[in-house]
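S.K.: Build me a model:
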Amino acid sequence: MNFTDLERLDAPALPVPELPWESIAGRLEQLTIAILRFEARLEASGLAAGWQSRCDMTEAVRALMLDGHLVDVGDLVLHDAGMDVRSPTHELTRAAAALRSRRTAMARKAPWPVSFDGLAALRGVGGIGSEAPTASRRKRPDPDDDEAYRAFANDADPWKAHFAEIDAVLDRTTRVLEGETPLPKSRSHLVYDPDQDEAEAEDLWLDLVKRTSHWPAVAAAAVAWNAWLDLNLYTRLPWLGLTMAASILRARGLTNHLLPLAAGFKQSKFRPQGRGRAKEKLDGFCSVAEEALEIANKDLERLILARELMGRVTAKTRSNSKLPELVDLFLSRPLVTVPLGAKLLKVTQKAVDLMLHQLGGALPRKLTGRTRYRAWGIV
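M.R.: Have a look, this model is predicted:
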């Protein structure tokens, strides 16, 4: 992890909390073993990609729910596929941003999200200087300055410089669209507190993460999450604190995936009250992680059972059948509609109807009672 910019801090570092290691060692060990067992079970099942895809979508919805906003998971699935049935609401776009943040964290190697560049990309503002290509950082020559283009006057291809600039622009645009280089946004004083220095708070938080890097993974993630809440970092991004805690567990090698901590927080009875002893906050995070593991295991069990039932049907199909791909859609999304399946499988809606009929009793549960809008999902 790159923490070189922390040297510019003028404010004192956050104090590292004192923990009673003798009394909490047993619970930390049990939780660590539970996470490792789930990770081994997930990898052995062969459903890791589908489970993570479903988890990211449901986590985005639950994160907005914790902030007091309701978003239908079906709307998020259709919005993600570019098949909105109505104009996206503000809450839906925020849920899509949460989904994009989790996917960005999973797309890169584990230590990257817990860094300046990774945090900038996950929160959707700022730039990633270390990841930008050399051509995109190069100063653009003035088109009216003949001296700037004199070096290319005798080239065999006089348009080489112009094409290079176009390629650099296209490369920067691709990085922005993929979330690698978020666009800078203006900060309105009507929305943001001008007296709050979020950059300094972010530096303090990253410094605390660095100083607890030798701790057990669960304890380090718990302290980082509580410090995030104490610093009141990015309150308009309610999903980011738990995503960073899950990223710390992943960066420490405890898991290769992002656990559904937002679902665990919603299910648990722990609510941070601001002031409290370090052990109480650690116990609260452990309860959140335990609830998240229980939810993750139940979802994995549903996926395994559904795959087994649908696999009995797909085993009898032809080698060029699209039915196994439809099964993969059910295993990777909270719900599937006929138009969604037709678009992603590149077949007609009639073909999707026939494949749904072919599944018979193995077809997942129908989630709607309407005839014009039909959706099925593994619940």
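
S.K.: From now on I want contacts and neighbour counts done on CA atoms only, so please keep to that.
M.R.: Fine.

S.K.: All the strands of this structure, residue numbers only.
M.R.: In the chain, the strands defined using DSSP state E lie at 336-337, 365-366, 375-377.

S.K.: Need the winner for burial among those.
M.R.: Highest mean neighbour count of these: strand 336-337, a mean of 22 (counted as mean count of other CA atoms under 10 Å).

S.K.: what's that one packed up against?
M.R.: On a contact count with 3 or more CA pairs under 8 Å, 6 or more residues apart in numbering; DSSP states H and E, strand 336-337 meets strand 375-377.

S.K.: ranges for the helices of the stretch 51-200 of the chain?
M.R.: 73-80, 90-107, 116-123, 134-137, 160-177, 198-211 (DSSP state H, counting those that start in this stretch).

S.K.: okay, these in CSV with mean neighbour count and distance to residue 372 next?
M.R.: Shown next, in CSV, are the helices of the stretch 51-200 of the chain (neighbours: other CA atoms under 10 Å; distance: least, CA to CA, whole Å):
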stretch, mean neighbour count, distance to residue 372
helix 73-80, 19, 15
helix 90-107, 20, 22
helix 116-123, 21, 37
helix 134-137, 13, 48
helix 160-177, 14, 33
helix 198-211, 19, 48
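
S.K.: for comparison, sequence B:
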Amino acid sequence: MSYSFDKLPIHDLLVPVVSASAALARLDERLHSSPVRTGWIERTHFLDAAAALWLEGELVQMEDLVLHDERMDVRAPTHELTRAHAVLRARRRIHAAKPDWALSRAGLRELAGLSAPQEEGPADQSRDHASVPGVGHQDDELVVGATGDKADPLAAHFAALDAVLERANLLLDGKRVERRPDSVEETAQPVPLRVRSELVYDLEWDESARMAEWTAVLERTEGLPAMLRAVVLLDAWEQINVLQHGGWLGGLLVASLLRREGLTLHHLPCLHLGSRAIARERRRSPDQTRRLLAFLSSIEAAVELGIKEHDKLMLAKAQMERRLAKRRSNSRLPELIELVLARPMVSTTMIQKALKVTQQGAINLVEELALREMTGRKRFRAWGVL
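M.R.: As a prediction, this is how the structure comes out:
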């Protein structure tokens, strides 16, 4: 579809745009010299990832997401949890990269998982599809890259299992095992290409064309104020409906745009978290002006929630540091405080792994800080700050 923004009601949007820009700048300036900035950023990655799935109608428990990120799941991960973790990894990837990376050609291809340009060869295409961490291709069908003929869907999996078992047996026998290739370039065999299954994807849904339409809007909005440009692009992403199973990517790309334009130099805005506070009727309204105003309100809501989270962490840090008085210089409590501030919650295993203490030692440290138990369980417990 074609997205138009030629008749924007500037007079209705001017004051909300200025207000949202000022609020976002205040939050970023507060984080500039904050002692809990690193912990705040890490915690908001989790919060925004869970909010992204909430907007799509899926509920992901924060404790499950934290434990899954640490590879300490207490149960088999659900599909929703896996998708939330994909959002989490994408946020971390964008935040760790340069401000202009996400909206570059390479960044969009990696995050969206779109097919490579036609001038690239089969090996380049297979590498792009195999390495993309964004939308995911768990249900894709394997096709032999060299001939294009369909193979047994389970043959590749069984072959991989056989190779792992053979290597394990050789290692147990004390024999030398050659290093496995780390990249596609090191492999001598052709790598299978992935094509999307008709059971999961609509093959007539041209994501590349839709992405080209959205990037055209990105180019046409150059020269507009950064905040106005951001909400227009966010609305365009929703209206064009670029990706079938990765609608959450639009919020991350727009957040990256705000960082690239200099409104947020020290954090990546949590646009999904702010959208939770806005009624769906406003965000999905048929009226374009009402949608844009809703997106501006969501940014202000995200800033308000971010300030509350920051104040909560500052208060918790001050309260926990009072318990450090008259402690030994080699006490592990300062390390535990940093760990608790950097995660929405921590488990006994996480404390053991990070602080190199025993299970009972981890429990004793938790009791000394008087942390709040978040799960209400007697086993597989997790703690956090108020």
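
S.K.: quick one on the thing from earlier: any chance of the strands of the first structure in a markdown table with distance to residue 60 of the first structure as columns?
M.R.: Putting the strands of the first structure into a markdown table (distance: least, CA to CA, whole Å) gives the following:
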| stretch | distance to residue 60 of the first structure |
| --- | --- |
| strand 336-337 | 18 |
| strand 365-366 | 22 |
| strand 375-377 | 18 |
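
S.K.: Tell me which of those lies nearest to residue 54 of the first structure.
M.R.: Taking CA to CA, strand 375-377 is the member of the strands of the first structure nearest to residue 54 of the first structure, at 10.8 Å.

S.K.: and the closest one, how far from the second structure on average?
M.R.: When the second structure is superposed, strand 375-377 of the first structure averages 1.3 Å from its matched positions, counting by mean CA distance after the TM-score superposition for the first structure.

S.K.: List of residues touching that strand?
M.R.: For strand 375-377 of the first structure, the surrounding residues in contact (CA atoms under 8 Å, 6 or more residues apart in numbering) are 330, 333-338, 363-368.

S.K.: about what we covered before: export the helices of the stretch 51-200 of the first structure as JSON lines, with columns for distance to residue 270 of the first structure.
M.R.: Formatted as JSON lines, the helices of the stretch 51-200 of the first structure follow (distance: least, CA to CA, whole Å):
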{"stretch": "helix 73-80", "distance to residue 270 of the first structure": "25"}
{"stretch": "helix 90-107", "distance to residue 270 of the first structure": "23"}
{"stretch": "helix 116-123", "distance to residue 270 of the first structure": "25"}
{"stretch": "helix 134-137", "distance to residue 270 of the first structure": "46"}
{"stretch": "helix 160-177", "distance to residue 270 of the first structure": "37"}
{"stretch": "helix 198-211", "distance to residue 270 of the first structure": "22"}
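
S.K.: returning to what we had before: closest to residue 276 of the first structure out of the strands of the first structure?
M.R.: strand 375-377 (41.6 Å).

S.K.: matching residues in the second structure for the closest one?
M.R.: Alignment note (TM-score structural alignment): strand 375-377 of the first structure is matched to residues 382-384 of the second structure.

S.K.: any idea how far residue 97 of the first structure is from residue 87 of the first structure?
M.R.: Separation of residue 87 of the first structure from residue 97 of the first structure (CA to CA, to the nearest Å): 16 Å.

S.K.: Same check on residue 272 of the first structure?
M.R.: Counting by CA to CA - residue 272 of the first structure and residue 97 of the first structure are separated by 25 Å.

S.K.: same deal with residue 24 of the first structure?
M.R.: Per CA to CA, residue 24 of the first structure is found 36 Å from residue 97 of the first structure.

S.K.: Check residue 77 of the first structure too.
M.R.: Distance from residue 77 of the first structure to residue 97 of the first structure, by CA to CA: 13 Å.

S.K.: what's the matching residue for residue 247 of the second structure over in the first structure?
M.R.: In the first structure, residue 247 of the second structure lands on residue 238 (TM-score structural alignment).
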